[in-house]
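Engineer: sequence unknown, structure follows:
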């Protein structure tokens, strides 16, 4: 019998790949070399220079197909001198694995890849197993999981259910899973007036009081009180920029950006309409021009509690003794794309330390994550 795949060793090997978005660093080759000998049909689905890997065990169009989704790209390390250890060293010291991506989310990819290989070798299921792995989750997200899903649609591939292996637990492994995500929207506001001398304000049209008024109105607004599965939506003012080094000049323009994390009481369109209505009112009050440019990273969504969340929760409970909370908190993930393809939930490691200097993870948590994923597969195909 073949020895089980060690998810800790696999994580360390992936961490040693400097896969800062959009570079792959050899990470997907490592996974392909693991999966193909186990019978997975692997296809590189690179788009516009973005590396992606699709792997399927079993027959396309099988009566039951379970999928895992994850990413091997990572955010930049910052100044390597700030790190206690080589950020791409994959060192294991006193039961801790160090390195960029160790939490977000090379451990998750290693755990589900290891669980998948062992499962199909030891107990070949009546169905199919898909791994959709991208190198563009930390970047723009336009040619990563979306490219994989587009390719799957073109080639008759699909998943009936999917688990995204992002970190989901705030403090303790097993305490939380995600059944949805808030939407995320950025609004870039530009207020234009008339430049002039600060000593003669009546000859100018100062855009800054209007900008301040609008920002105050937006930040003071109560968007909602929360919904059945979501906390209240939030709006944060993230920057105000004038670019005026002179104290005797009234500037022509001022800019600000707000970020809205919204629940299912709203859509990107409804919030865009609200933002522009607020801007129009303030523009009329001050006699200036206000332009609002909106970019929406993804709509809010929820996978209602049921078959998939029950399956994952039962596996977590069996392996950790904890009942995971069903949450929609946090930022965005690629689940926002997968939800248009099939029901999707997320479960992974404790997220503390992701994107930070000295990112690291207990090796025991990686092993326990593999055990959870293995139990999910066993129960799904039982």
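Structural biologist: Yep, that arrived. What you are looking at is a predicted structure, and each value in this text was computed from that prediction instead of being measured.
Engineer: alpha carbons only for contacts and neighbour counts from here, please
Structural biologist: Noted.
Engineer: how about the spatially most central residue of the chain, secondary structure?
Structural biologist: With distances taken as Cα atoms, centre = their mean, the residue of the chain nearest its centroid is residue 333 (2.3 Å). Following DSSP: H, G, I helix; E, B strand; the rest coil, residue 333 is assigned to coil.
Engineer: ok, second structure coming up, stack it against the first:
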């Protein structure tokens, strides 16, 4: 059993469902402190939803800095009788490690720690700073996790140059895909107002569903942008529609439509909001009188173009696995959206993601050690680059 596998099992055995860290950060800090990392807790949030955050740094804070970022929290298991084995008792079957968080993302955290241990054993005086930014609130609201630590780092003026988030990005084998950006996400809640009435007397009522449908049809067919070389086109999707009393003979008084934009760097929140309102008004709906609209911007898009970090990761993956990796910006959001505001180069790299959030989540044992080797290779390459730059 490798050092990475042992640590991954130790973390999986802790039931760290959001926001409960279940002691994972203590385990990791216990490995980092002997290496010389200054480990600082930045816990945040009310007592009813207390989030555990760790900021650990090795170095002065003024040299080129690589940040390892990730989360110790996992999503709920769902019904336990659906699992073949206890989700918080690491188990092995057919060459796979099973347990909640095996893929998302405790194996990545273990690989990060072990890679640093191996790197510092041979390079006790590196030319770069190394840091860890870890939270127990990535799978949840994400209001008291990484974003809180990023604000404090920015307030202090600490230097960040590169960041690798350990999200499970691979498809078939570790290293076959990395995320060099993510789309932005913005949700909206549209309430179209009508007048409730008897369905047999529509002239005495105003059906808000009928009022909304023409505009919704146009919005669903709208091309918001064409995307670009790194991003697919922006998409708009309805997630929920709520209207009616449940009776078949009552025209509802209003209808509420929940929707979401996943948008590329070709669009902005302000521009998308303005275009949506323009469609509504063109279909005879006036703000305030006929509809109310609220917005929540969950994250802005970010993009890391090929350069120092992309090159180091690509080369490390090729040397460790023989794979030529694919750059991608598909998928959901991650805490990279917060880190990208204060760090110019952010990538996501982790094991295959086919079983994340599923019953019997697992990772192939054969995918674990290559991840450690890739992370170690990135450290070596960035350190060599910084040393040569002087």
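Structural biologist: Structure received. Note that the structure is predicted; figures quoted are calculated from it, not measured.
Engineer: what's the spacing between the residue nearest to the centre of the first structure and residue 121 of the first structure?
Structural biologist: Computed as Cα to Cα, to the nearest Å, the residue 333 of the first structure to residue 121 of the first structure distance reads 30 Å.
Engineer: what of residue 6 of the first structure?
Structural biologist: 15 Å.
Engineer: now do the same for residue 353 of the first structure: its match in the second structure.
Structural biologist: Using TM-score structural alignment as the criterion, the counterpart of residue 353 of the first structure in the second structure is residue 355.
Engineer: so who does that match touch?
Structural biologist: Neighbour list for residue 355 of the second structure: 103, 361, 362, 363 [criterion: Cα atoms under 8 Å, 6 or more residues apart in numbering].
Engineer: tell me if it really is in a strand.
Structural biologist: No: using three-state DSSP, the assignment for residue 355 of the second structure is coil, not a strand.
Engineer: pretty sure residue 50 of the second structure sits against residue 18.
Structural biologist: No: the criterion here is Cα atoms under 8 Å, and residue 50 of the second structure misses it with residue 18 at 9.5 Å.
Engineer: more neighbours, those two?
Structural biologist: Set side by side, residue 50 of the second structure and residue 18 show more neighbours around residue 18, with 25 against 18, by other Cα atoms under 10 Å.
Engineer: what's the closest non-adjacent residue to that one?
Structural biologist: residue 73 (5.0 Å; Cα to Cα, 6 or more residues apart in numbering).
Engineer: the one you found maps to what in the first structure?
Structural biologist: Residue 73 of the second structure maps onto residue 73 in the first structure, by TM-score structural alignment.
Engineer: okay, now that match: neighbour count?
Structural biologist: By other Cα under 10 Å, the residues close to residue 73 of the first structure number 32.
Engineer: from residue 204 of the first structure, how far off is it?
Structural biologist: Relative to residue 204 of the first structure, and taking Cα to Cα, residue 73 of the first structure is found at 50 Å.
Engineer: cool, and residue 175 of the first structure?
Structural biologist: Taking Cα to Cα, one finds residue 175 of the first structure at 58 Å from residue 204 of the first structure.
Engineer: and for residue 221 of the second structure, the neighbour number?
Structural biologist: Taking other Cα under 10 Å as the definition, residue 221 of the second structure ends up with a neighbour count of 10.
Engineer: chain center to stretch 97-107 of the first structure: distance?
Structural biologist: 15 Å (Cα atoms, centre = their mean, to the nearest Å).
Engineer: which parts of the longest helix seen in the second structure are buried?
Structural biologist: The longest helix of the second structure (DSSP state H) is helix 368-389. Neighbour counts over helix 368-389 of the second structure (16 or more other Cα atoms under 10 Å) mark 368-383 as buried.
Engineer: go on, stretch 223-231 of the second structure?
Structural biologist: Under 16+ other Cα under 10 Å, the buried positions of stretch 223-231 of the second structure are 224, 225, 227, 230, 231.
Engineer: distance to residue 326 of the second structure and secondary structure added to these, as TSV?
Structural biologist: Below are those laid out as TSV (distance: Cα to Cα, whole Å; DSSP: H, G, I helix; E, B strand; the rest coil):
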residue	distance to residue 326 of the second structure	secondary structure
224	26	coil
225	23	coil
227	18	coil
230	11	coil
231	13	coil
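Engineer: between those residues, which sits nearest residue 145 of the second structure?
Structural biologist: Closest approach to residue 145 of the second structure among those (Cα to Cα): residue 231, at 26.7 Å.
Engineer: quick one: map the closest one onto the first structure.
Structural biologist: So residue 231 of the second structure corresponds to residue 230, using TM-score structural alignment.
Engineer: same question, residue 378 of the second structure
Structural biologist: Matched across to the first structure, residue 378 of the second structure falls on residue 376, judged by TM-score structural alignment.
Engineer: check contacts around its match.
Structural biologist: Here residue 376 of the first structure is in contact with 311, 312, 315 (Cα under 8 Å, 6+ apart).
Engineer: what remains of those once you look at the second structure?
Structural biologist: By both residues aligned by TM-score structural alignment, their matches' Cα atoms under 8 Å, the contacts of residue 376 of the first structure still in contact after alignment to the second structure are 311, 312, 315.
Engineer: how about the residues you listed in TSV, adding secondary structure and neighbour count?
Structural biologist: Output for these, formatted as TSV (DSSP: H, G, I helix; E, B strand; the rest coil; neighbours: other Cα atoms under 10 Å):
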residue	secondary structure	neighbour count
311	helix	15
312	helix	24
315	helix	24
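Engineer: quick one: the strands in the stretch 1-150 of the second structure, in order.
Structural biologist: For the stretch 1-150 of the second structure, the strands defined by DSSP state E, counting those that start in this stretch cover 38-41, 53-58, 65-71, 91-93, 96-98, 129-135.
Engineer: mean deviation of the third one from the first structure?
Structural biologist: Plainly put, strand 65-71 of the second structure ends up 1.0 Å away from its match in the first structure on average once the two are laid over each other (mean Cα distance after the TM-score superposition for the first structure).
Engineer: tell me what angle that strand forms with helix 368-389.
Structural biologist: 150 degrees (axes from the mean of the first three to the mean of the last three Cα atoms, to 10 degrees).
Engineer: repeat that for the second one.
Structural biologist: For the pair strand 53-58 of the second structure and helix 368-389, the angle between their directions (the same axes, to 10 degrees) equals 50 degrees.
Engineer: report the distance from strand 53-58 of the second structure to the chain centre.
Structural biologist: Strand 53-58 of the second structure has its C-alpha centroid displaced from the chain centroid by 19 Å (Cα atoms, centre = their mean).
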